[in-house]
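Colleague: need a structure here:
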Amino acid sequence: MGILRRTIATFHTEFNELPTLRKLKQVLTDRIGFNGCIDTLRIILKESGYEWSKIDDNRKALVEKHDIQMLRFQYLRQLKKYRDEGRYIVYTDESYVHTTHLQNMCWKPVKGVSAVQKKLSKCTWVIIVHAGGCEGFVPNARLVYKANSTSGDYHDNMNLDNYKKWLTTQLLPNLPVKAVIVVDNASYHNALLEKAPNSNSNKQAMQTWLTEKNIQFDEKMKKI
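Modeller: Prediction:
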């Protein structure tokens, strides 16, 4: 994502032209091996907060939405505040290694010694969870385990329960007082202990929730 944003931000100064989907796709293919189609790139841009805006001569330029910009400004200001206070800032993330993550060709040490061969196993992932900051990785915070998902998506193996267990047993006990933890927007990072009813909830669930929260309402009211 960082490469995508930097490429868009410097496209005009680097290539002296406005980015188009086709041109942007070519640059990303050359730099990071992006192998998606133009429609896929369009979806990624939209989900990343970009939109097309008209400029001079009725042309369109790829710009970041203002609300996304404001969220970044707020994040950077808050981060600077914590740094000025001397607080320890730690960044966390989850990733994976697949058993087929090997090069098709490699160097052999000597003649007669077998080269590293690409494994043919499927759907075998190793999940890696860790945290670190300016002083390196947090001691005893590394979590590595074999995924057991059969859905074809390693994200299914890192859910709220797994994340809470790692957070409370491995990360928090090894952080200094008043440390700041930076996380991304994964769904299990933003889970609510108690979800409020929404438009898909039935009327009885809405009434029960309102009653528990001591919010007055007329029982004759419709869901809307």
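
Colleague: Please make it C-alpha for all contacts and neighbour counts, starting now.
Modeller: Fine.

Colleague: Go through the helix ranked longest in the chain and flag the buried ones.
Modeller: Secondary structure of the chain per DSSP state H: the longest helix is helix 66-84. Under the neighbour-count criterion of 16 or more other CA atoms under 10 Å, helix 66-84 has Leu79, Tyr82 buried.

Colleague: same deal with stretch 132-151?
Modeller: Buried, per 16+ other CA under 10 Å, within stretch 132-151: Gly132, Val138, Ala141, Ala147.

Colleague: got it, and stretch 98-111?
Modeller: His98, Thr100.

Colleague: Contacts for it next, please.
Modeller: 114-126 (CA atoms under 8 Å, 6 or more residues apart in numbering).

Colleague: For the residues you listed, which single residue is the most surrounded?
Modeller: Counting neighbours by other CA atoms under 10 Å, the top entry in the contacts of stretch 98-111 is Trp125, with 22 neighbours.

Colleague: show me where this protein has strands.
Modeller: Remark: strands assigned in the chain by DSSP state E are 50-54, 60-64, 89-98, 125-133, 136-137, 143-146, 180-182.

Colleague: And this one, please, so the two structures can be compared:
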Amino acid sequence: MGKKELKKYAATKIDILGRSKLVKRIHDMWAANDEVTVDGLLMWSQQNIKFEHGRTIFFHLLGGLGFVFKKKDHNTIVEERPDIVKRRKEFLKKKEELDTEGVLYAYFDETWAHEGMSSRRGWQHANSTMYKRARLVDVDSPMAGPRKGKEKGRRAIVLALLTEKGIVDGSERFNISGGPIQNQKEDYHHEMNAAYFEKYMEETIPLLVSMAAEEGRRVVIVCDNAPYHSRTIKKAPVSNTSRADVEQFLRDHNLAFQREMTRLQLLELSKDFVECNGGAESFKVYYFDTWAEGHGIEVLRLPQYHCFLSPIEFVWSQMKQHLRSKGSVDDSLQTVRQRGLNFLKGFTEEAASKLFRKTEKLECEIREMLWEKQHTVEDSSSPLLYELSDDGIWRPISYVEDDDEDDDDEPLTSDSDLSSFEIDDAGA
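Modeller: Next up is the predicted model:
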């Protein structure tokens, strides 16, 4: 029995409602910042969902429910901020509507590259310290090991637009920074600004307009919420907004006010109106969105901290891996630049399609988790129904009023079916 089949069989050891309760228990422990362990969950399952099997089966059962033991990679506190949760739901809803329409997505982003980008790993003497390596040096072979690749140097800002067809031809930019190396900060974003971004879009939007005409499809640009992407021309009043501007906002939205009201009272009136109508974000009008709309292009912004929903983020990862694998510590920035441009120009439609499918799958998984969270209840008369996917993961598909959902589950004959498998769950 392979690992995938093993997980499937193990997951049948509890019923549908038990699976739902176990998943909810894990989510609750995350929310409470409690450490999730196999032994702790096993004890809880034995007491609360009448799990009657051993640790080995339970370990594989967790895999059948789609859980893995790996390095923690989510900032849950940030991701679960109410405003971010709200924006995530809005993004997924809008994205689903646009998917149905069949629009042509163009994902935009920027990243960096620097001179001397080369492999971070290489064959070396096993002796770990510099002193021990130095003892291995002889006159004929004075190198104690390979030179370490650079982590900093003259830098370039890389920009591009990605569609399902690949990198948009003519959208690639590899602009070399003019600032001295010693003044470069680790975060390259301070070198970008709204004027630079808007100039780039003025040059590349015509390319998208041409593609839209050829495809007979509407174009939607997807970008993140970086400040230089989000220059506002209108927004809701804030604490330092002048009285005249607050009054104009109230007039624009047909809100009555009295002349003798103080500025703070006017602000409070506007604040109540904003909170009752979607929050401050709903009242922002972005310069870029308005300008793009004039060219028949819609702008969709990713929620904060959700860059993993943008396929072009994975392009950057592949590009940097390519630059490091092909590069040398002595490479000039011009050499790195040309190598990077060649990579982007050669990024194939097949490679782009794979990345689009990857992020679409992530979107679907998030929607399913949101659906599950909304519908999971403790009422055993209305259990959550799952289907088992080809990759051995249980996914919620609907809610049913039926006590016989498990009829098709293939049972394990005994715990001995799993006895031949060795488990490496140290630390889990």
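
Colleague: What would you report as the TM-score here?
Modeller: After superposition, the two chains reach a TM-score of 0.59 (TM-score structural alignment, normalised by the length of the first structure), with 176 aligned residues with a CA RMSD of 4.1 Å.

Colleague: before we move on, back to that, with the contacts of stretch 98-111 of the first structure in mind, which one is nearest to Asp93 of the first structure?
Modeller: Checking these against Asp93 of the first structure with CA to CA, the nearest one is Val126 at 14.2 Å.

Colleague: Check the alignment and tell me where the closest one lands in the second structure.
Modeller: Under the alignment (TM-score structural alignment), Val126 of the first structure maps onto Ala156 of the second structure.

Colleague: surely its match meets Gly179?
Modeller: No: taking contacts as CA atoms under 8 Å, Ala156 of the second structure lies outside contact range of Gly179: 10.3 Å.

Colleague: before we move on, the earlier item: JSON lines for the contacts of stretch 98-111 of the first structure, including distance to Gln103 of the first structure?
Modeller: Shown next, in JSON lines, are the contacts of stretch 98-111 of the first structure (distance: CA to CA, whole Å):
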{"residue": "Ser114", "distance to Gln103 of the first structure": "15"}
{"residue": "Ala115", "distance to Gln103 of the first structure": "11"}
{"residue": "Val116", "distance to Gln103 of the first structure": "9"}
{"residue": "Gln117", "distance to Gln103 of the first structure": "9"}
{"residue": "Lys118", "distance to Gln103 of the first structure": "7"}
{"residue": "Lys119", "distance to Gln103 of the first structure": "10"}
{"residue": "Leu120", "distance to Gln103 of the first structure": "13"}
{"residue": "Ser121", "distance to Gln103 of the first structure": "15"}
{"residue": "Lys122", "distance to Gln103 of the first structure": "16"}
{"residue": "Cys123", "distance to Gln103 of the first structure": "18"}
{"residue": "Thr124", "distance to Gln103 of the first structure": "17"}
{"residue": "Trp125", "distance to Gln103 of the first structure": "17"}
{"residue": "Val126", "distance to Gln103 of the first structure": "18"}
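
Colleague: on that earlier part again, switch the strands of the first structure over to CSV; also include distance to Pro197 of the first structure.
Modeller: What follows is these, written out as CSV (distance: least, CA to CA, whole Å):
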stretch, distance to Pro197 of the first structure
strand 50-54, 31
strand 60-64, 32
strand 89-98, 30
strand 125-133, 32
strand 136-137, 40
strand 143-146, 35
strand 180-182, 29
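
Colleague: I'd like the distance from stretch 356-371 of the second structure to the chain centre, please.
Modeller: Distance of stretch 356-371 of the second structure from its chain centroid, counting by CA atoms, centre = their mean, to the nearest Å, is 11 Å.

Colleague: tell me, that stretch lands on which residues of the first structure?
Modeller: Going by TM-score structural alignment, stretch 356-371 of the second structure lines up with nothing in the first structure.

Colleague: again, but for stretch 399-413 of the second structure
Modeller: Counting by TM-score structural alignment, stretch 399-413 of the second structure has no counterpart in the first structure.

Colleague: which residues of the stretch 101-250 of the second structure fall in helices?
Modeller: Assigned by DSSP state H, counting those that start in this stretch, the stretch 101-250 of the second structure shows helices spanning 130-135, 194-215, 243-252.

Colleague: list the buried ones in the longest one?
Modeller: Going back to what we said before, that points to helix 194-215 of the second structure. Ala194, Glu198, Met201, Thr204, Ile205, Leu208, Val209, Met211, Ala212.

Colleague: residues contacting the fifth one?
Modeller: Put plainly, it is Ile205 of the second structure. Ala292.

Colleague: Report the separation between it and Ser171 of the second structure.
Modeller: According to CA to CA, to the nearest Å, Ile205 of the second structure and Ser171 of the second structure sit 9 Å apart.

Colleague: Same check on the first one?
Modeller: Going from Ala194 of the second structure to Ser171 of the second structure by CA to CA gives 17 Å.

Colleague: right, and the helix or strand after the longest helix seen in the second structure?
Modeller: With secondary structure taken from DSSP H, the second structure has its longest helix at helix 349-375. Next along the chain after helix 349-375 of the second structure, taking DSSP states H and E as the criterion, comes strand 384-388.

Colleague: and the angle for that following strand with helix 349-375?
Modeller: Computed by axes from the mean of the first three to the mean of the last three CA atoms, to 10 degrees, the angle separating strand 384-388 of the second structure from helix 349-375 equals 150 degrees.

Colleague: Packing partners of strand 384-388 of the second structure?
Modeller: Contacts defined by 3 or more CA pairs under 8 Å, 6 or more residues apart in numbering; DSSP states H and E place strand 384-388 of the second structure against helix 16-31, strand 394-399.

Colleague: Kindly reformat these as CSV containing distance to Tyr386 of the second structure.
Modeller: Below are these laid out as CSV (distance: least, CA to CA, whole Å):
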stretch, distance to Tyr386 of the second structure
helix 16-31, 7
strand 394-399, 4
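
Colleague: Figure out which of these is closest to Lys93 of the second structure.
Modeller: Taking these one by one with CA to CA, strand 394-399 is closest: 17.9 Å.

Colleague: Quick one: distance of the closest one to the chain centre.
Modeller: Distance, centroid of strand 394-399 of the second structure to centroid of chain: 23 Å (CA atoms, centre = their mean).

Colleague: and what of stretch 258-276 of the second structure?
Modeller: 38 Å.

Colleague: Also stretch 4-24 of the first structure?
Modeller: 23 Å.

Colleague: quick one: contacts of it?
Modeller: Leu28, Ile38, Leu41, Arg42, Ala61, Leu62.

Colleague: Quick check, the second one in contact with Thr29.
Modeller: If I follow you right, that is Ile38 of the first structure. No: using CA under 8 Å as the test, Ile38 of the first structure is too far from Thr29 to be in contact (11.4 Å).

Colleague: Could you check how far the match of Val126 of the first structure is from Ser119 of the second structure?
Modeller: For Ala156 of the second structure, the distance to Ser119 of the second structure - CA to CA - is 19 Å.
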